[in-house]
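S.K.: turn this into a model:
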Amino acid sequence: MKILHSDPKTGTLKIRTDTLDDLWHLEKVISEGDEVESHTFRTYKVGKTEEKKPVKIRIRAERVEFAKSANRLRVLGTIVWGSPEEFVQMGRHHTIEIGKGDKVKITKQWKGHEINRIKQAEKESKKPRVRIIVMDDEKALTAILRAFGVEYGPEFRNAGSKKDEKYEQAERGFFGKIMAEIERHPEKFIVAGPGFAKDNFKEFVKKRNPELLDKITFENVSYAERSGVNELFSRGIIEKIMGEERFEKEMKLVEETAAEIYKDSGRAVYGLPEVKKAAEAFAIDKLLVLDEYLRSDSEVEEVVNLADRNKAEIVIVSSEGDAGERLKGLGRIAALLRFKMREP
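M.R.: The predicted structure follows:
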């Protein structure tokens, strides 16, 4: 995500979306009554025929839908402005579709946690999102997925030949270089390739550093070339891994909070009344709230805004993952505290 323009006086933010995660974030910040502006198409009738004309339209949002199957965010609302005027009918309903790479302007009364969410999404987009290695018996090509695209890294070669007596020694050296590359970076890795090379590498890692396997996903692709990286995209594997990573981070925080609650340590609270007390006492370090709960209850929103003003970290947990289900069992809102509110 890239913030292209910001005007706090008018509440206008112009954004370029770069990833599917960006669409997910926008779904959580666009609410009913917000104004959304983007380039789109309107059907224009000329005699008995209909033509689609490119237009720029601003609508007042009534409903927001994240269409995962189409990788699009759909914002339905009534038209409040448009250009060219001859192709736009004020007050009529229209759906703006936002995809990766699109620019959109949002005008609203921004809440602190919403602005922080957008800024954090922009910050995260600059970091490597996932690292990729496509490999066969002879070579391994590395790549880094960033928000702006794929950046290719070093290539490792197997110095041996299967005809050589010392081939196994050369293969171990080859695998050792790949393993060292994975150990150097904190991000998740996808290791893919044709044949058995990746499977043999998996066994190599299993014997030497089995914990490393926790951050590696193994996949099949046709070639250990750039076309193999493209194949991972076309099959939806990259997006799946990135979505799982977000859910894993949320689950880790929910589990940490739940553990403190079950220990009765006094370092965590749950349920709106207790979280509200903690927010009023400036005691919240991290606040976890279910996304659908935040959007549907004004009192929850007030508590989140208060915690945000008090410099708490706000974590909006997706209701779609396991972390969301777990948080529902904790009253849909919980918090880790800076200090104990009471003695355990």
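S.K.: C-alpha only now, for contacts and for neighbours.
M.R.: OK.
S.K.: ok, the residue nearest to Arg16 when sequence neighbours are not counted - how many residues close by?
M.R.: In space, and not counting its chain neighbours, Arg16 is closest to Lys103: 4.3 Å by C-alpha to C-alpha, 6 or more residues apart in numbering. Neighbourhood size, Lys103 [other C-alpha atoms under 10 Å]: 19.
S.K.: what's Lys103 in contact with, if anything?
M.R.: By C-alpha atoms under 8 Å, 6 or more residues apart in numbering, the residues touching Lys103 are Lys14, Ile15, Arg16, Thr17, Ser38.
S.K.: the second one: what secondary structure?
M.R.: Local secondary structure at Ile15 is given as strand here, using DSSP: H, G, I helix; E, B strand; the rest coil.
S.K.: next up, for comparison:
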Amino acid sequence: MRILEIDERRGLIEVLLEVPEDLYYFALFIEKGDIIYAWTLRQLRIERTTGSERGERVKVYIGIMVEKISYHKFSQKIRVTGKVVEAPEDLHIKGSYHTFSLGIGESVKIYKKSQRISKFIKELIKRAETHTRRVLILSIGEEEIAVGVLSPIGINVKSVFGYSPKKSLATKSLREAFQPVLKKIIERVIKQGSERYDEIIVVTTEKLLKIVEEIIADLGVKARIIKVFEGGLSGIYEITKRHDLRQLFVEIRGFYENQEVEEIIKRLSREDNKVVLGIENIENAAKWGAVEKIILLEDLLFDDELRDKVLKILDEIYKSSGKIVIVSSESEAGEKLEKLGKIAAILYFPIQQSF
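M.R.: Model (predicted):
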């Protein structure tokens, strides 16, 4: 994400959305009541003596007061709905509703309703500005291949497909069976992704390791090759859990999410009185400046009823130098946190809880 302008006196943030991860962070910047400006398409209405008619769709720059925010991870769009507060006079749309559908390559201005930029938002800006390291991962099994992308906001599996090695009476070796079909697949996947990613990782089983190494060398591709117990989709998830590959995932969200949630579960099993569950209990702890760390499911930040309350809690936690961990709802850690009520916290000191 490129930050084009920040004016703390007016609560203004202007950003350029550059990569898919930016959409996630941008969706967290916005709150109900903020005013955002962007270019959009709007249909003209033509007034005639017989009544009004729909005209052509034109590109216009307008501002709306935010009422609803939707983040669509798979379509790579953010939809923001609200009443139009500023628009060209000839459109006659002030006061009507409009929805921005924002994607990569678009610039947006946000005027915060509070006319201030909270510590939580400032921290998000720092994270969003950091260079986005994207890793293409190709996991090769003996019957299945999976292609995924590792990025700072998690793991996104792009495709999983089966394949069949060449088997016939003339096939005399493992290499003859697998090499021709795997070479075509590897070449196609890497050619499509090599220019868009900072690193390419190929994972495969011990049985196919030498064959894959030879193919990568023949193609002249710079890639890291890692041996796993099982390829395909299982291979992708296996490497995210391996402690010997910890450094590889320093910037990858899922690895640390799982560690943080596991720490909560361990503490709960020991009946640690500095672990708090439930949004009401955590809200109370945040008011006392008692929260050392909060772990929450990202769904809470896009819940129309809870979003404002959650953002206020996070801002309070930043004021007391607490740490915030946002967990993907689609991750293994997210499934575990869902069972704990979507939100948990570790306190600096124990406080009385309501049950």
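S.K.: circling back: trace the residue nearest to Arg16 of structure 1 over to structure 2, please.
M.R.: Using TM-score structural alignment, the equivalent of Lys103 of structure 1 in structure 2 is Ser107.
S.K.: if we can go back for a sec, what would the contacts of Lys103 of structure 1 look like in JSON lines with neighbour count and distance to Glu292 of structure 1?
M.R.: Formatted as JSON lines, these follow (neighbours: other C-alpha atoms under 10 Å; distance: C-alpha to C-alpha, whole Å):
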{"residue": "Lys14", "neighbour count": "18", "distance to Glu292 of structure 1": "25"}
{"residue": "Ile15", "neighbour count": "22", "distance to Glu292 of structure 1": "23"}
{"residue": "Arg16", "neighbour count": "20", "distance to Glu292 of structure 1": "25"}
{"residue": "Thr17", "neighbour count": "24", "distance to Glu292 of structure 1": "22"}
{"residue": "Ser38", "neighbour count": "20", "distance to Glu292 of structure 1": "26"}
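S.K.: state the pair within these that is farthest apart.
M.R.: Thr17 and Ser38 (12.0 Å; C-alpha to C-alpha).
S.K.: from Gly331 of structure 1, how far out is Tyr270 of structure 1?
M.R.: Using C-alpha to C-alpha, to the nearest Å, one gets 6 Å for the distance from Tyr270 of structure 1 to Gly331 of structure 1.
S.K.: more neighbours, those two?
M.R.: Taking neighbours as other C-alpha under 10 Å, Tyr270 of structure 1 and Gly331 compare with Tyr270 leading, 24 against 15.
S.K.: quick one: that one from Tyr293 of structure 1, how far?
M.R.: Distance of Tyr270 of structure 1 to Tyr293 of structure 1, computed by C-alpha to C-alpha: 14 Å.
S.K.: residue contacts, the corresponding residue of structure 2 for Ile284 of structure 1?
M.R.: Counting by TM-score structural alignment, Ile284 of structure 1 corresponds to Val291 in structure 2. By C-alpha under 8 Å, 6+ apart, Val291 of structure 2 lies in contact with Ile282, Ala285, Ile317, Ser320, Gly322, Ala345, Ile346, Leu347, Tyr348.
S.K.: and the next helix or strand past the helix or strand harbouring the second one?
M.R.: The secondary structure element spanning Ala285 of structure 2 is helix 279-287 (assigned by DSSP states H and E). Proceeding C-terminally, helix 279-287 of structure 2 gives way to strand 291-297 as the next helix or strand, assigned by DSSP H and E.
S.K.: all strands in the stretch 151-300 of structure 1, in order from the N-terminus.
M.R.: Counting by DSSP state E, counting those that start in this stretch, the segments of the stretch 151-300 of structure 1 that form strands are 189-193, 216-220, 268-270, 284-290.
S.K.: would you mark the buried spots in the helix of greatest length in structure 1?
M.R.: When structure 1 is parsed with DSSP state H, its longest helix is helix 237-263. If you call a residue buried by 16 or more other C-alpha atoms under 10 Å, then helix 237-263 of structure 1 has these buried ones: 238-239, 241-242, 245, 247, 250-251, 253-254, 257-258, 260-261.
S.K.: what's the answer for stretch 2-16 of structure 2, then?
M.R.: Neighbour counts over stretch 2-16 of structure 2 (16+ other C-alpha under 10 Å) mark Arg2, Gly11, Leu12, Ile13, Glu14, Val15, Leu16 as buried.
S.K.: my read: the last one touches Gly105, true?
M.R.: Yes: the pair Leu16 of structure 2 and Gly105 qualifies as a contact (C-alpha atoms under 8 Å) at a distance of 6.6 Å.
S.K.: that older thread, elements contacting the longest helix of structure 1?
M.R.: strand 268-270, helix 322-328, strand 333-337 (3 or more C-alpha pairs under 8 Å, 6 or more residues apart in numbering; DSSP states H and E).
S.K.: of the ones you listed, which is nearest Tyr152 of structure 1?
M.R.: helix 322-328 (33.5 Å).
S.K.: now tell me what touches that closest one from outside.
M.R.: Counting by C-alpha under 8 Å, 6+ apart, Phe247, Glu248, Glu250, Met251, Val254, Val289, Leu290, Val317, Ser318, Ser319, Ile333, Ala334 sit against helix 322-328 of structure 1.
S.K.: please apply the same query to stretch 247-265 of structure 1.
M.R.: 266-270, 288, 315, 317-318, 321-323, 326-327, 330, 334-336, 340, 343-344.
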